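> Have a look at this prediction, sequence included:
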Amino acid sequence: MKKTLLSIVAVLLLHSSFAQEKGHFGFSLGVSAPVGKFASKDIEKSYSGFAGIGSFFEISLAHKLGKRFGIITSLRRQSNTIDTEALSDGMSKLYLKDGYNVRDNVTAGNWKLATLMVGGYESFYIPEHKVFIEPRVMIGLAYAVLPEKRENLQSNYGYGWIQQDRATDFTFAYLVGTGFKWIIGKKTYFLTNIDYLSAKAKFTNIVNRTSGGSVEITSYTQKMSTVNIGLGIGIKL
């Protein structure tokens, strides 16, 4: 009976300690899925990003200002592939529509987005499940990368290529999401989160070269929106 009472007291003290916690330092990684214009594969729409499934890594610092509300900062890097097969098929059909029987084989790097954001969150503690539920809203700066791309063109008349160089842009980003923190030790949490991240980048001075020797400078605007699901570890402050 005495041991049982001591166990109950220990559990209550642990719950009380976490209920009064001041925040956490977290590391997370996960899957990044493009949505909207970023995921579109409509070759006739200039906003189509042809983005595919990617990944992200995040370092975050959350600090409570009271019992429920707090501020959070986040440094994140994510990368999304380009669906080169869909882009190649789309470009070939576009050339055919214009009267050219050309087979286009596209190779490309990855879309990249690095963000530094700050925002607010609210924390709800559910003691019976040893979990905090923490919705958050954040805004900040983003560094976006338009990947290099090469079109290898093949027709009955010969071979050629078009090369698009890499370009970058600084812009703004925002994030809306919810995190879950499960208590797994005196100082540690198991973190899960799901969020929506969006940034609109305008890439300028994009250099385009051709096998014929011509060079063209263009600009391009892309809305980069993703739904991200991550797992990680948190350390209690």
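Structure received.

> Please make it C-alpha for all contacts and neighbour counts, starting now.
Noted.

> Give the buried residues for the longest helix seen in the chain.
Ranked by number of residues, the top helix in the chain under DSSP state H is helix 2-19. Buried residues in helix 2-19, defined by neighbour count with 16 or more other CA atoms under 10 Å: 15, 18, 19.

> Let me have those residues in CSV, extended by distance to residue 192.
Written out in CSV, the entries for the buried residues of helix 2-19 read as follows (distance: CA to CA, whole Å):
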residue, distance to residue 192
15, 20
18, 17
19, 18
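
> what's near enough to touch residue 63?
Counting by CA atoms under 8 Å, 6 or more residues apart in numbering, residue 63 touches 22, 23, 24, 70, 71, 72.

> Kindly indicate which of the residues you listed lies nearest residue 236.
Closest approach to residue 236 among those (CA to CA): residue 24, at 4.5 Å.

> For whatever helix or strand residue 119 lives in, name the packing helices and strands.
Taking DSSP states H and E as the criterion, the element that holds residue 119 is strand 111-122. For strand 111-122, the packing partners by 3 or more CA pairs under 8 Å, 6 or more residues apart in numbering; DSSP states H and E come out as strand 69-82, strand 131-146, strand 167-183.

> ok, structure two:
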Amino acid sequence: MKPHDTLWRIGAFMFGGYGSFPVSDNISFDTRAMIGFASASSPKLDVTGSANGNTVWIEQESADASAFAYLVGAGFQFGVGDNISLLTNLDYLGTGPEFSEVETKTSDGNTSTSTWEQSIGTINLSVGIAYKL
């Protein structure tokens, strides 16, 4: 199994609005709201165990799905020079992709497919520097 096969992955293409509201001469409160589409991948799952002295296993294939996504965020901009600001942001991204017809095999020879919706939410804290041209 490749290392990246064990990870959940998500990426999104978003568009939306941004607002910046001055709090003082050097500080502003920034907000943003976006909508778009997210693409997610579930990892391949291999589970092995013992039952009544026998080794049993279940394999679920990896899967890809896309869904509507949204992002809301806020942060502060702290002016520290004529053209330089420190940035802090906190964002939440939410989506719910539906993984369809994912194949599962078991050690007793059974194979099945299933479909499920997976709610995904991420919280991102970022800190950075901005240079105003």
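Received it, and whenever you're ready, just let me know what you need. Values in this document were obtained by computation on a predicted structure and should not be read as measured data.

> Could you dump the helices and strands packed on strand 111-122 of the first structure into JSON lines and include distance to residue 4 of the first structure and mean neighbour count?
Below are these laid out as JSON lines (distance: least, CA to CA, whole Å; neighbours: other CA atoms under 10 Å):
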{"stretch": "strand 69-82", "distance to residue 4 of the first structure": "35", "mean neighbour count": "19"}
{"stretch": "strand 131-146", "distance to residue 4 of the first structure": "23", "mean neighbour count": "20"}
{"stretch": "strand 167-183", "distance to residue 4 of the first structure": "21", "mean neighbour count": "19"}
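
> Can I get these in a markdown table including distance to residue 95 of the first structure?
As requested, these are exported to a markdown table (distance: least, CA to CA, whole Å):
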| stretch | distance to residue 95 of the first structure |
| --- | --- |
| strand 69-82 | 20 |
| strand 131-146 | 23 |
| strand 167-183 | 25 |
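
> before we move on, the earlier item: quick one: the strand holding residue 119 of the first structure aligns where in the second structure?
Counting by TM-score structural alignment, strand 111-122 of the first structure pairs with residues 8-19 of the second structure.

> Kindly report the same for stretch 154-169 of the first structure.
Taken onto the second structure by TM-score structural alignment, stretch 154-169 of the first structure occupies residues 50-65 there.

> quick one: buried residues of that stretch?
By neighbour count with 16+ other CA under 10 Å, stretch 50-65 of the second structure contains the buried residues 58, 59, 60, 61, 62, 63, 64, 65.

> which among the residues you listed gets closest to residue 18 of the second structure?
residue 65 (28.2 Å).

> So the closest one versus residue 29 of the second structure, what's the distance?
Here the criterion is CA to CA, to the nearest Å. By it, residue 65 of the second structure lies 35 Å from residue 29 of the second structure.

> repeat for residue 118 of the second structure
33 Å.

> how deep is residue 48 of the second structure tucked in, by neighbour count?
Residue neighbour count, defined by other CA atoms under 10 Å, stands at 11 for residue 48 of the second structure.

> Give me the three-state assignment for it.
In terms of secondary structure, residue 48 of the second structure is strand; the call rests on DSSP: H, G, I helix; E, B strand; the rest coil.

> In space, what's closest to the aligned residue in the second structure for residue 197 of the first structure - neighbours in sequence excluded?
In the second structure, the residue matched to residue 197 of the first structure (TM-score structural alignment) is residue 93. What sits nearest to residue 93 of the second structure in space, not counting adjacent residues and going by CA to CA, 6 or more residues apart in numbering, is residue 71, at 4.3 Å.
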